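J.: from the sequence below, what's the structure:
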Amino acid sequence: MYKIMIVEDDPKIAGLLKSHIERYGDQAEVVTDFENVLERFKQLDPHVVLLDVNLPRYDGYYWCRQIRLVSTCPILFISARSGKMDQVMALENGADDYIPKPFEHEIVMAKVRSQLRRVYGDYAAKSEERKVVLGGLTLYLESMELELGEQRVPLSKKETILLETLLRRSPRVVSRETILEKLWDDAFVDDNTLSVNVTRARKRLAELGIEQALETVRGSGYRLLVTWKDGSRP
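T.: Coordinates of the predicted model:
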């Protein structure tokens, strides 16, 4: 059974989508708190997201970008906006498909099933996920997760890039300039943003029981130096 998350502020449309999804034997969850869509996404951990563009407070493009920071799960926009630029914006912001309203429910379900087959089923890529390993610590680059033993913690995109850079060069020091260059993708990153992401990365490591591993080397940069409880290093 797959889990589909519906982010649609029209209760009638949301209800109809939920009904059709459940007829196919899958689970449908309708979001009603439109100020905390990302938090609800993390709680549900769905296989597919159906996302409207016109939402209260923040639009669907915003939430699509936020979800893309933590997940690569398929996102399908369903919107009354049918213009070419609306579809382009959806795809540019990380969507996998765009379905204009009014729509046929059979078309929506066919597109959902297509995404499920592509990502999780018969058509899913069989290649092993890229990862960086340091001793027993494993960073999964596509799923953006950090693993130690039986524990895994989710990461944001920038946390993943930061830890990848440090893991690949451990135990060497990596300059702030080098890390900032890695973090620059489509958005400017300043020293303050770097410091925030370093703090968050430390929290993720701490969740796995790894304390004081991400060191600040004054005047130089940062170093990831993992030491196990017995004092040994990977």
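
J.: from here on, contacts and neighbour counts on C-alpha atoms
T.: OK.

J.: all helices for this structure, in order.
T.: Per DSSP state H, the chain carries helices over the ranges 11-23, 37-44, 60-68, 84-92, 105-119, 157-169, 176-183, 191-207.

J.: ok, and what's touching the third one?
T.: Residues lying outside helix 60-68 but in contact with it, judged by C-alpha atoms under 8 Å, 6 or more residues apart in numbering, are 37-38, 41, 51-54, 75, 77, 89-90, 93-95.

J.: I'd say residue 140 and residue 129 touch.
T.: Yes - contact criterion C-alpha atoms under 8 Å: residue 140 and residue 129 qualify, at 7.0 Å.

J.: these two: who's more crowded?
T.: residue 140 (19 against 10; other C-alpha atoms under 10 Å).

J.: next up, the contacts around that one.
T.: Counted by C-alpha under 8 Å, 6+ apart, residue 140 has contacts 129-132, 146-147.

J.: filter those residues down to just the buried residues.
T.: The neighbour count (16 or more other C-alpha atoms under 10 Å) marks 132, 146-147 as buried among the contacts of residue 140.

J.: redo the helices of the chain as a markdown table? Include distance to residue 5.
T.: Output for those, formatted as a markdown table (distance: least, C-alpha to C-alpha, whole Å):
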| stretch | distance to residue 5 |
| --- | --- |
| helix 11-23 | 9 |
| helix 37-44 | 8 |
| helix 60-68 | 12 |
| helix 84-92 | 17 |
| helix 105-119 | 11 |
| helix 157-169 | 21 |
| helix 176-183 | 30 |
| helix 191-207 | 26 |
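
J.: also this sequence, please, to line up against the first:
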Amino acid sequence: MSSILLIEDDTSLFQEIKEQLASWDYEVYGVSNFNDIMQDFTSLKPDLVIIDIQLPKYDGFHWCRMIRMHSNVPIIFLSSRDHPTDMVMSMQLGADDYVQKPFHFDVLIAKVQAILRRVYDYNTEQIELRTWNSATLDYAKNTVTNHKGTIELTKNEIYILKVLIERKNKIVSREEIIQRLWDDERFISDNTLTVNVNRLRKRLDELSLGRFIETKVGQGYQAKEVAHPHD
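T.: Next comes the predicted model:
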């Protein structure tokens, strides 16, 4: 049974979401102190976090930053604000998905199931090391290492990289990446994929690898493999 930390200060909405998730056999927990959410997160060690953007004292973006300093746990943002920048900010901070209020519970449940299924299936795969442009990818640890150092990626970022490297030097369509990453493309926007790939490329730039993830306009993305990546 997967555990979910639901960070929502609207009591009635919290109870409604909790009941809906509980009906699917998820264990749902709230926070005891909105001034110190990390205390509950650390003690619960949830499998998934659902967090509202508008919260007392500090907003959801703040707590997402705090969580990402310690964990790559999947995060879904909830927001009642109709600002496209909220979704972009969420993805840039390392969130896995974004749900606009008001929403149908079927959509939220589908997103939760897809993310947990992906993370669970991914974590149960055989530990695999792969090399790409003289870098070593550790899919179990979500890390990429080369002569410049090691970076740790989010689960979305490492999975996108994995999909691209499986077909290195070939174009992978945006639709295929979306379907493999989120199971059902109806529940994710095209813009979210763009944000995730841009964030992945920016992280890879720390190892001088970002330039090998190429955007093919109107087609998709390509992970290039070259003979001498340090040249």
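
J.: for residue 29 of structure 1, which of the helices of structure 1 is the nearest?
T.: helix 11-23 (7.3 Å; C-alpha to C-alpha).

J.: counting neighbours, which bits of that closest one end up buried?
T.: For helix 11-23 of structure 1, by 16+ other C-alpha under 10 Å, it's 14-15, 17-18, 20-22.

J.: hang on, the earlier thing: just the ones in strands from the contacts of residue 140 of structure 1, please.
T.: 131-132, 146-147 (DSSP state E).

J.: just name the closest of those to residue 175 of structure 1, please.
T.: Closest to residue 175 of structure 1, out of all of these and judged by C-alpha to C-alpha, is residue 132, at 19.7 Å.

J.: what does residue 96 of structure 1 correspond to in structure 2?
T.: For residue 96 of structure 1, the aligned residue in structure 2 is residue 96 (criterion: TM-score structural alignment).

J.: number of residues surrounding its match?
T.: 25.

J.: show me where structure 2 has strands.
T.: Using DSSP E, strands in structure 2 cover 3-7, 27-29, 48-52, 75-79, 97-100, 129-132, 135-138, 143-146, 149-152, 171-173, 213-216, 220-223.

J.: and the ones you listed as JSON lines, adding distance to residue 117 of structure 2?
T.: Shown next, in JSON lines, are the strands of structure 2 (distance: least, C-alpha to C-alpha, whole Å):
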{"stretch": "strand 3-7", "distance to residue 117 of structure 2": "13"}
{"stretch": "strand 27-29", "distance to residue 117 of structure 2": "16"}
{"stretch": "strand 48-52", "distance to residue 117 of structure 2": "11"}
{"stretch": "strand 75-79", "distance to residue 117 of structure 2": "14"}
{"stretch": "strand 97-100", "distance to residue 117 of structure 2": "14"}
{"stretch": "strand 129-132", "distance to residue 117 of structure 2": "22"}
{"stretch": "strand 135-138", "distance to residue 117 of structure 2": "20"}
{"stretch": "strand 143-146", "distance to residue 117 of structure 2": "21"}
{"stretch": "strand 149-152", "distance to residue 117 of structure 2": "21"}
{"stretch": "strand 171-173", "distance to residue 117 of structure 2": "22"}
{"stretch": "strand 213-216", "distance to residue 117 of structure 2": "27"}
{"stretch": "strand 220-223", "distance to residue 117 of structure 2": "24"}
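
J.: looking at the ones you listed, which is nearest to residue 113 of structure 2?
T.: strand 48-52 (10.4 Å).

J.: other SSEs contacting the closest one?
T.: strand 3-7, strand 75-79 (3 or more C-alpha pairs under 8 Å, 6 or more residues apart in numbering; DSSP states H and E).

J.: can you list contacts of the first one?
T.: Contacts of strand 3-7 of structure 2 with the rest of the structure, by C-alpha under 8 Å, 6+ apart, involve 14, 18, 26-31, 41, 44, 46-52.

J.: after superposition, how close is it to structure 1?
T.: Here the mean offset of strand 3-7 of structure 2 against structure 1 after fitting is 0.4 Å, by mean C-alpha distance after the TM-score superposition for structure 1.
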